[in-house]
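J.: turn this into a model:
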Amino acid sequence: MPNFSFRRAKDVRRFAAVLTAISLALGVSACGGNSSAGGDDKPVVLTTFTVLADVAKNVAGDKLRVESITKAGAEIHGYEPTPGDIRKAAQADLILDNGLNLEAWFAQFVEDLDVPHAVVSDGVDVMPIAEDSYQGKPNPHAWMSPKNVQIYADNMAKAFAKLDPSHAAEFEANAKAYNAQLQTVQDEMVSKLSVLSEKQRALVTCEGAFSYLARDAGLKEVYIWAVNAEQQATPQQITRAIEFVKDNQVPAVFCESTVSDAPMQQVVGATDAKFGGVLYVDSLSEADGPVPTYLDLMRHDAKVITTALTGGTP
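T.: The predicted structure is shown next:
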């Protein structure tokens, strides 16, 4: 259970920092124009994390400048924006949010900035979180389904058309072309995971971030904790995962790139399962890493899952 007194104190400190950052951001904005002064006069689109930035770049083409607040490898749930982030937000022409309670850390200051923003998950068939203190709230990881990201791309094209009407047709065409690539990745993923036997069709991960992927591919999702938070992996949660792996003879388990795999290694040590590999969810890698784009991320995860659960070698 989270330490609410600690979190309350932390929220007070964060709120004070937010007030300072907003004052600083608005002061800079009043003095210095918008952030498109970085070498071109293209409108600036700011996303909350790298996955959204990559999708947005595919839809925007060369007509907009797209940036991400968080960097490659960042954990998105508990991110704490800096004064520099707030200055960026104040100077942007459009902010793109995932929504579904993912960016609670950012929503409190977006509403105080005179910058339009769009929620790219609008229209997605949302899955609820199944348990823990977040039970019943929307699972925010909707981008872990390429079918959902087709909706993201369409929403971005509409938001970009409002921002830059003269290129609306290009944004729509870009979204259509990107959605075709998303459909190919979706079909590849489902086909790749379809080789798993009934006993192998369990996806055991650290965080419950794979509900949408599991739904698309017909997998049973099991996790140690539901949503990344300040306190994770209680003994009860680890024990529950161990019992599931043993009872179902699950051959491999996984963890996400932005959190420690130590709790899952306890599961491995107590069972016959092997550690199947690192999966990517909340962040892309650097350009020379394994998942520099969203399409790479989905292909990587499908391959790692299939290889590990079928007993193959990556």
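J.: use CA for all of it now, contacts and neighbours both
T.: Will do.
J.: contacting residues around residue 86?
T.: 21-22, 25, 109 (C-alpha atoms under 8 Å, 6 or more residues apart in numbering).
J.: another for comparison:
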Amino acid sequence: MPDRRALVVGLVLGLAAIAGPAGGVSAQENAQAKLPVVASFSILADFVRQVGGDRVGVTSLVGPDGDAHVYSPTPADAKALSAAKLVFINGLHLEGWLPRLVKSSGTKAALVTATKGIEPIEAAEQEHAGKGGHGHAHGHDDPHAWQSIANAKVYVANIRDALAAADPAGKAVYDANAAAYLARLDATEAEVKAAVARIPAQRRKAITTHDAFGYFVKAYGIEFLAPQGVSTEAEASARDVARIIRQIKAQKVPAVFLENITNPRLIEQIARESGARIGGELYSDALSAASGPAGTYIDMMKHNISEIEKALAAGPA
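T.: From the prediction side, this is the model:
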């Protein structure tokens, strides 16, 4: 008489083979079932992935190490928008190229401004103008609101609510994912504040390529100077560079930092002529590749404060 357990196992395996993986849902069908959304740039895309989890398929228009200030959309971007149910944007005039892309794509997706509810700070007034005598294109609002973790929590809440509205069946998942992520953001902010506290007050100042850290300055008390304005579209003039060098010498600024989205030559020139040391590379407007030091927003904030502390905490005042 055949072994009864063997018969049962054979029956189960046979049924599984007929039904296919995941009770009849193939991997391809599962991928297609995800809510298709688009985010304008890599930092925002990470927020959406953290909240959306496995229920959401996220396409980032501007990828890792990409510059959202000067991005040129592609036909693939228009195709992604046309298939999306939601399009998440930063707003505050960061994505000047986006309205044309939305129009050309014919998308019916809801447009979600992730900075809704954030009080913008004024962009630092710059004395220079870009090519052709034009200043930056951001108006008076600084778009880099994600540089404050308190603001990042507003992004997350807006994303959570938009996903739940578009996919009511996933509301409990989005709520749980958002709550867990908000707790991680609180822990990260505590690390940032502790690191700043270890830097002597007189050394809490540095130079970056462009003025992307205004919200960080306001939240955490590190003073950043920049020869460029809030957009990389405008080039620093010789007058701006000379002014920054004088400022470094007068205020004894300890370090200058490279940024992942900008040409390093400007900072290298300023360091050479001012005598300030070059600190590490900071991530301002874009994440690194997943294998890099800033593959997620939390990794980015931890990396940045680590580089800032290393460069500013030690050495003569």
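J.: and the TM-score between these chains?
T.: The TM-score (TM-score structural alignment, normalised by the length of structure 1) is 0.84; 277 aligned residues with a C-alpha RMSD of 1.7 Å.
J.: returning to that earlier point: of the contacts of residue 86 of structure 1, which are reproduced in structure 2?
T.: Contacts conserved in structure 2 for the contacts of residue 86 of structure 1, using both residues aligned by TM-score structural alignment, their matches' C-alpha atoms under 8 Å: residue 109.
J.: quick one: which of the contacts of residue 86 of structure 1 has the most company?
T.: Most neighbours among the contacts of residue 86 of structure 1, by other C-alpha atoms under 10 Å: residue 25, with 22 neighbours.
J.: not counting sequence-adjacent ones, nearest residue to it?
T.: Leaving aside its sequence neighbours, residue 25 of structure 1 sits nearest to residue 87 (C-alpha to C-alpha, 6 or more residues apart in numbering; 4.2 Å).
J.: tell me which helix or strand the residue mapped onto that neighbour from structure 2 sits in.
T.: In structure 2, the residue matched to residue 87 of structure 1 (TM-score structural alignment) is residue 79. Assigned by DSSP states H and E, residue 79 of structure 2 belongs to helix 75-83.
J.: tell me which residue of structure 1 lines up with residue 113 of structure 2.
T.: So, by TM-score structural alignment, residue 113 of structure 2 is matched to residue 119.
J.: residues contacting the residue nearest to its match when sequence neighbours are not counted?
T.: Once flanking residues are discounted, residue 119 of structure 1 sits nearest to residue 97: 4.8 Å by C-alpha to C-alpha, 6+ apart. By C-alpha under 8 Å, 6+ apart, residue 97 of structure 1 lies in contact with 47-48, 103, 117-120.
J.: measure residue 97 of structure 1 to residue 68 of structure 1 for me?
T.: 11 Å (C-alpha to C-alpha, to the nearest Å).
J.: which part of structure 1 lines up with the longest helix anywhere in structure 2?
T.: Across structure 2, the longest stretch assigned as helix under DSSP state H is helix 171-197. For helix 171-197 of structure 2, the aligned range in structure 1 is residues 168-194, judged by TM-score structural alignment.
J.: check the mean deviation of stretch 176-183 of structure 2 from structure 1.
T.: On superposition with structure 1, the mean distance recorded for stretch 176-183 of structure 2 (mean C-alpha distance after the TM-score superposition for structure 1) is 1.1 Å.
J.: got the buried residues for the match of helix 171-197 of structure 2?
T.: Using 16 or more other C-alpha atoms under 10 Å as the test for burial, stretch 168-194 of structure 1 gives 168, 170-172, 174-176, 178-179, 182, 185-186, 188-190, 192-193.
J.: where along the stretch 101-250 of structure 2 do the strands fall?
T.: 110-113, 205-207, 223-225 (DSSP state E, counting those that start in this stretch).
J.: the aligned residue in structure 1 for residue 271 of structure 2: neighbour count?
T.: Matched to structure 1 by TM-score structural alignment, residue 271 of structure 2 sits across from residue 268. For residue 268 of structure 1, the count of nearby residues is 20 (other C-alpha under 10 Å).
J.: quick one: the aligned partner of the residue nearest to residue 119 of structure 1 in structure 2 and residue 249 of structure 2, what's the gap?
T.: Using TM-score structural alignment, the partner of residue 97 of structure 1 in structure 2 is residue 89. Plainly put, residue 89 of structure 2 is 40 Å away from residue 249 of structure 2 if you go by C-alpha to C-alpha.
J.: repeat for residue 182 of structure 2
T.: In terms of C-alpha to C-alpha, residue 182 of structure 2 sits 41 Å off from residue 249 of structure 2.
J.: ok, residue 85 of structure 2 next?
T.: Distance from residue 85 of structure 2 to residue 249 of structure 2, by C-alpha to C-alpha: 52 Å.
J.: the two: which has the busier surroundings?
T.: It is residue 85, of residue 85 of structure 2 and residue 249, that has more neighbours when counted by other C-alpha under 10 Å, with 18 against 14.
J.: how about the more buried one, what does it touch?
T.: Applying C-alpha under 8 Å, 6+ apart, the residues near residue 85 of structure 2 are 35-37, 108-110, 166.
J.: in structure 1, which of those remain in contact?
T.: Those retained in structure 1, by both residues aligned by TM-score structural alignment, their matches' C-alpha under 8 Å: 35-37, 109-110, 166.
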